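Chemist: below: sequence and its predicted model.
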Amino acid sequence: MNKFILSAIATTLVASPLIAAAPASAQSRHETTTVRQGPNGRTVVTKKTVVRPTQYRTWRAGQRFDRRYAQNYRVVTTYKNYRLAAPPRGSQWVRSGRDAILINGRGDVVQVRGGAFR
């Protein structure tokens, strides 16, 4: 019985750092600290933490679009400059990295144009 308990404790001690490290590798944290002088002469310290996923998606037609997983997300309003057709009513072109993605009103990917942006 003692051997069983000791082996269970040893397994827990070995496996716990591996389990704790898995969620940390899925996201990257960026912490910014800003120090400035306030109008009354006091020092103001502002801290901001941004959590972003480290892996960006490769988009395919039919997927649900989530802008948190898009690299360099922008809504494209000047689609003619990038040789993109006018989007249908209720749809819009967005940028994810170097790709142009057509999204319908429900948030589904309709079309992907790879390498549309330099």
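Modeler: That came in fine, so what should we check first? Numbers count the residues shown, from 1 in each chain.
Chemist: contacts, neighbours, all on C-alpha from now
Modeler: OK.
Chemist: now the strands for this protein?
Modeler: According to DSSP state E, the chain carries its strands in the segments 27-37, 43-53, 74-76, 92-96, 99-103, 109-113.
Chemist: deepest of these, which one?
Modeler: Using mean count of other CA atoms under 10 Å, the stretch among the strands of the chain with the greatest mean number of neighbours is strand 99-103 (a mean of 24).
Chemist: next up, a structure to set beside the first:
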Amino acid sequence: MKKIMSAIMATALLSSGAAMAAPQSNRDNGRDNHGQQVSQAAHHKFTKGEKFDRSKAPNYRQLDYHDHKRLSVPPKGYKWVQSGDDALLIGATSGIVSAVVSNFLR
């Protein structure tokens, strides 16, 4: 009986918080303080294990590890790509992010 009452109370608490949450609105219509359009891709940070999507990668380009001291030799079937300021090691066929070098270009 105590478990049932605890479950009911927990459900009531969780659902009341969701009901009280204010709806989110985008009042700035995708513009920053200077009136310039900000794309959603500029804010996406890829993480290890995530599927790489080129359309979400700002400043996308393939990187040559010979030109950059911080990049190791990629294993067979992998390649280094740039996404924003980060370097990502992705599987060439699977597209899964294997490693992330944050703030690579800074």
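Modeler: Alright, I've got the coordinates. Note that the structure is a prediction, hence the values are computed from the model and not measured.
Chemist: and the TM-score between them?
Modeler: Comparison of the two superposed chains (TM-score structural alignment, normalised by the length of structure 2) gives a TM-score of 0.57, and 69 aligned residues with a CA RMSD of 2.1 Å.
Chemist: pipe the strands of structure 1 into CSV and attach distance to L13 of structure 1 per row.
Modeler: Formatted as CSV, those follow (distance: least, CA to CA, whole Å):
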stretch, distance to L13 of structure 1
strand 27-37, 24
strand 43-53, 28
strand 74-76, 45
strand 92-96, 41
strand 99-103, 45
strand 109-113, 44
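Chemist: among those, which is nearest R68 of structure 1?
Modeler: Go through the strands of structure 1 one by one with CA to CA and the one that ends up closest to R68 of structure 1 is strand 43-53, at 7.7 Å.
Chemist: which residue in structure 1 aligns with F46 of structure 2?
Modeler: Under the alignment defined by TM-score structural alignment, F46 of structure 2 is paired with W59 of structure 1.
Chemist: tell me how far that match lies from K80 of structure 1.
Modeler: For W59 of structure 1, the distance to K80 of structure 1 equals 22 Å [CA to CA, to the nearest Å].
Chemist: tell me the contacts of the match of F46 of structure 2?
Modeler: Under the criterion of CA atoms under 8 Å, 6 or more residues apart in numbering, the contact list for W59 of structure 1 reads I101, V109, V112.
Chemist: which non-adjacent residue is nearest the counterpart of the second one in structure 2?
Modeler: Spelled out, it's V109 of structure 1. Counting by TM-score structural alignment, V109 of structure 1 corresponds to V97 in structure 2. If you skip the residues right next to it in sequence, V97 of structure 2 has I90 as its closest partner in space, 4.5 Å away by CA to CA, 6 or more residues apart in numbering.
Chemist: thanks a lot, see you next time.
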